[in-house]
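Novice: What would the 3D arrangement of this be:
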Amino acid sequence: MSDDVSLTVGGATVSGWTSVRVTRGMERIPADFDIAMTERFPGATDVVVNEGDPCVLSIGGDTVITGYIDRVNDHFDAHYHVLTISGRGKCEDLVDCSAQYPSFQFLGASAAQIATALAQPFGINVKAADGGLIIPQYVINVGDSAWSVIDTVCKLSQLLAYEDADGDLVIGPLSTLEAAGGFALGVNCERAGYLRDISQRFSVYRVYLVGAASMQDAGVQQFIEYTVNDTTMPRYRPKAFIAETNDAGATVSNQHAIWECNRRLGRGNIVTVTTSSWRDSEGQLYTPNTLAALWMPQLKLIEGQKFTIGEVTYRRDMNGTGCDLILMPPEAFKPEPINYLPLPRDVAAALVPPP
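Specialist: As a prediction, the model looks like this:
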């Protein structure tokens, strides 16, 4: 299968790039690329690409990034001409631009509905496997980026949001899809690394529900503690939080303690892999939000343990072709629980107009 990198702009497709760097990630929005060619390739001097042009970058027959050209850089001297092009996926407009909505507030809308309303002016589709919970009220602050709003409402629904190859926004849970063949040192993996970091982990996470008890005598209100233990920590290291306000504060804060424990454990186990192929054993391009089995006893990993691909970089230059991947346990990518309502839920519910 050919893995030639081609760039389609204005109906014309150009290939023969001498340098390629394409990166996609679950926490890297939008995807981006840098590609270059020299005059020694036929047609290089005929390439007409302007900043702002819509583009599609493909590897073989697979679309990888759909977006826009950000920068075009021409270099000339007495001996050669180098053309360098940089671009990003369509979701760059969600990140760069301020959110616009007629009333600047949403009432009784799901995360997918809010994302759709904010993405539609930019020509970005929202692909949602789960629309998420109905949010009673969400007010946009003037100047907030569209992405910051979408990211927040997706966290409320415990959903991930990231860009796909079509430049559209995907909203959904962690994927259970798996890259065929996984990675094994000496088979399809040129080199690998395993970072084990305990510096930001703790043995116990405690949430304390502390109230002002303004209508009671001092000391009457019960002091409540919620505890989450990380039994893999070798020594005593406590971390404490005060529960957030309103009647959902304790629930969300307890969920946050579990998230803190799992995320810190996941982020303390990072595997980096370099392989000479951009595709798995079934010919599919490696993509973010995909599980991969790891067969690396040299790194003291459990054989066959499955990590989630968080970021993929396809590269090609004078040193050859390679694919660099960053993998972590799935828990490292779960959305952070947040509490956005300053009002009691019954008051917030009363703000939602009847159907």
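
Novice: going forward, measure contacts between C-alpha atoms and count neighbours the same way
Specialist: Will do.

Novice: What count of nearby residues applies to G322?
Specialist: 18 (other CA atoms under 10 Å).

Novice: leaving aside the residues next to it on the chain, what's closest to it?
Specialist: Nearest residue to G322, sequence neighbours excluded (CA to CA, 6 or more residues apart in numbering): S276, at 4.3 Å.

Novice: Also D34?
Specialist: Spatially, and ignoring its direct neighbours in sequence, D34 is nearest to S86 (4.5 Å; CA to CA, 6+ apart).

Novice: Tell me the secondary structure at that neighbour.
Specialist: Put simply, S86 is strand when judged by DSSP: H, G, I helix; E, B strand; the rest coil.

Novice: Does it touch A31 like I think?
Specialist: No: applying CA atoms under 8 Å as the test, S86 and A31 come out as separate, 11.2 Å apart.

Novice: if you count what's nearby, which of these two comes out ahead?
Specialist: Relative neighbour count places A31 above the other of S86 and A31, with 29 against 18, counting by other CA under 10 Å.

Novice: Just name whatever secondary elements the top helix by length along the chain is in contact with.
Specialist: Secondary structure assigned by DSSP state H gives helix 249-267 as the longest helix of the chain. Judged by 3 or more CA pairs under 8 Å, 6 or more residues apart in numbering; DSSP states H and E, helix 249-267 is in contact with strand 204-209, strand 224-229.

Novice: For this protein, which segments count as helices?
Specialist: Going by DSSP H, the chain shows helices at 92-96, 111-119, 146-156, 249-267, 345-350.

Novice: so who does the residue nearest to D34 touch?
Specialist: D32, F33, D34, I35, I69, D70, R71, V72 (CA atoms under 8 Å, 6 or more residues apart in numbering).

Novice: Alongside the first, I'd like the structure of this one:
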Amino acid sequence: MAEDIRLTVGGKIWTGWESVTIRTGVEFLAGAFSLNVGSQWQGMMGTDQPCALSLGERPLVNGYLDKLHSVNDTDQQSRQLQGWDRAADLSACTVEPAQFRNSNLLAIINAIGQPFGVTATSQLPLQPVRWFDLFPGETGSEALDRLGRTCAVLIFSNGLGQLQVTRGRSAVRSQTALVEGENIVSSELRVDRTQRFSHYQALGQLAGMSDELAPAQRCAIAGEARDRQIKRHRPFTLLSESSVDNAQCQRRAQWQAAVAAARGWRLLVRVKGWTGIKGELWRPWVNVPVRSGWHGIDETLLVIGCTYTGSRSARFTDLELVRADAYELQPDRSD
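Specialist: As a prediction, this is how the structure comes out:
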């Protein structure tokens, strides 16, 4: 028997949904969900309330109900609820201007998230951030996106009110393989090299370093990376959004090459259910063995996005996958 999809609001548990959609991933800041209850309830909870969405006892999203669409006419009676995890407030709300000098990356992220009840964690050895400012009118997600590019890291929500900071390879491996003809319902491979370039150069300036560097040097800090899969001449130059040093510029160029390559190769897979063979939920940032003769794939890939959908008759998970090393910093990309 399928586990109930539970929405808990104010200590009360709601179940019996006509349809459910939940989306989470590493390339956007916060997850979202949509619930359709049909016409079975005469009363309904209000919006702007804390809530928890779970599959049985397993948590999926902690956040807020923010939208309600209720319809009652001769042909249709329905109610649809929409909500986001707690990190979503960072996307809509502005942050207080602030300056950080020689600060720990997690300390900066926690300072941005603290007013919204959002914390951050990381297993990476993080370098200090020499210079970072929060600008007037800037939203939390804009600041975090800029900070992530500067420091060459992914910053995303686990759905439960905590931000994850990472790059490189995932250390988590799924016990369930995705196999064509067995558990793969459908698959789609997308290869797009229009936003990949042969040569990346990152330029930046070191603010406040007049005593250490000549003006020409302060304006010529640079890092370089190559994507050797792109054979023709396609250079791309980017300017750092914050004050940086040479090492940061180098990481910025490598990160741009890595992200562009990751976005240019995607495998989309649909499987039945929301869990693997051991009952584990499909999750982003997990390595999964994939075997598909049609696409010519027999390797371990990295899940970067999960969309759970369900109705009274069936449940599916749509997985978005990239190469396992997609977010590693490499001076020369050869994948």
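
Novice: Which position in the second structure pairs with the residue nearest to D34 of the first structure?
Specialist: For S86 of the first structure, the aligned residue in the second structure is Q82 (criterion: TM-score structural alignment).

Novice: one step back: who wins for proximity to G193 of the first structure among the helices of the first structure?
Specialist: helix 249-267 (14.2 Å; CA to CA).

Novice: what does the closest one rub up against?
Specialist: 197, 200-202, 205-207, 209, 226-230, 241-244, 328-334, 336-339.

Novice: One more: stretch 227-239 of the first structure?
Specialist: R201, F202, S203, V204, Y205, R206, V207, A257, I258, C261.

Novice: and with 7 Å instead?
Specialist: F202, S203, V204, Y205, R206, V207, A257, I258, C261 (CA atoms under 7 Å, 6 or more residues apart in numbering).

Novice: Next one: the fifth one relative to Q255 of the first structure, how far apart?
Specialist: Remark: distance between R206 of the first structure and Q255 of the first structure (CA to CA, to the nearest Å) = 11 Å.

Novice: Look up the closest residue to A87 of the second structure, ignoring the ones flanking it.
Specialist: With CA to CA, 6+ apart, the residue lying closest to A87 of the second structure is A30, at 5.4 Å.

Novice: ok, now N110 of the second structure?
Specialist: T119 is the one closest to N110 of the second structure (CA to CA, 6+ apart), at 5.3 Å.

Novice: In the first structure, what residue corresponds to that neighbour?
Specialist: Checking with TM-score structural alignment, T119 of the second structure has N125 as its match.

Novice: Is that match in contact with G167, as I believe?
Specialist: No: here N125 of the first structure lies out of contact with G167, judged by CA atoms under 7 Å, at a distance of 8.2 Å.

Novice: The two: which has the busier surroundings?
Specialist: Neighbour totals were compared for N125 of the first structure and G167, and G167 leads with 26 against 19 (other CA under 10 Å).

Novice: is it true that that one touches T63?
Specialist: No: judged on CA under 7 Å, G167 of the first structure makes no contact with T63 at a distance of 10.0 Å.

Novice: Please report how far F223 of the first structure lies from V204 of the first structure.
Specialist: 18 Å.

Novice: Looking at those two, which has the bigger crowd around it?
Specialist: Comparing F223 of the first structure with V204 by neighbour count (other CA under 10 Å), the higher total belongs to V204, at 18 against 10.

Novice: got the residue ranges for the strands in the stretch 201-335 of the second structure?
Specialist: 221-227, 235-239, 265-272, 286-292, 297-311, 315-323, 332-333 (DSSP state E, counting those that start in this stretch).

Novice: what would the ones you listed look like in JSON lines with distance to S78 of the second structure?
Specialist: Shown next, in JSON lines, are those (distance: least, CA to CA, whole Å):
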{"stretch": "strand 221-227", "distance to S78 of the second structure": "51"}
{"stretch": "strand 235-239", "distance to S78 of the second structure": "49"}
{"stretch": "strand 265-272", "distance to S78 of the second structure": "26"}
{"stretch": "strand 286-292", "distance to S78 of the second structure": "36"}
{"stretch": "strand 297-311", "distance to S78 of the second structure": "15"}
{"stretch": "strand 315-323", "distance to S78 of the second structure": "20"}
{"stretch": "strand 332-333", "distance to S78 of the second structure": "51"}
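
Novice: D75 of the second structure: which of those is closest?
Specialist: strand 297-311 (20.5 Å).

Novice: Identify all contacting residues around the closest one.
Specialist: 18-26, 274, 283-292, 315-324.

Novice: ok so, going back, of all the strands of the stretch 201-335 of the second structure, which one is nearest I184 of the second structure?
Specialist: Nearest of the strands of the stretch 201-335 of the second structure (CA to CA): strand 265-272, 5.1 Å.

Novice: Where in the first structure does that closest one fall?
Specialist: Going by TM-score structural alignment: strand 265-272 of the second structure matches residues 269-276.

Novice: Name the residues of that stretch that come out as buried.
Specialist: N269, I270, V271, T272, V273, T274, T275, S276 (16 or more other CA atoms under 10 Å).

Novice: and the third one, what is it in contact with?
Specialist: With contact taken as CA under 7 Å, 6+ apart, V271 of the first structure is in contact with G193, Y194, L195, I326, L327, M328.

Novice: give the contact list for the equivalent of the first one over in the second structure.
Specialist: In the second structure, the residue paired with G193 of the first structure is E188, using TM-score structural alignment. Shown here is E188 of the second structure, whose contacts under the criterion CA under 7 Å, 6+ apart are L267, L268, V269.

Novice: okay if I get those as TSV plus distance to G46 of the second structure?
Specialist: Below are these laid out as TSV (distance: CA to CA, whole Å):
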residue	distance to G46 of the second structure
L267	39
L268	36
V269	36
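
Novice: Confirm for me that R88 of the first structure is in contact with V64.
Specialist: No: using CA under 7 Å as the test, R88 of the first structure is too far from V64 to be in contact (10.9 Å).

Novice: Now do the shared contacts for the two.
Specialist: Common neighbours of R88 of the first structure and V64 (CA under 7 Å, 6+ apart) do not exist.

Novice: who's more crowded, these two?
Specialist: R88 (27 against 24).

Novice: Give me the nearest residue to that one, chain neighbours excluded.
Specialist: D32 (4.1 Å).

Novice: who touches that neighbour in this structure?
Specialist: Shown in contact with D32 of the first structure (CA under 7 Å, 6+ apart): V22, T23, R24, G87, R88, G89.
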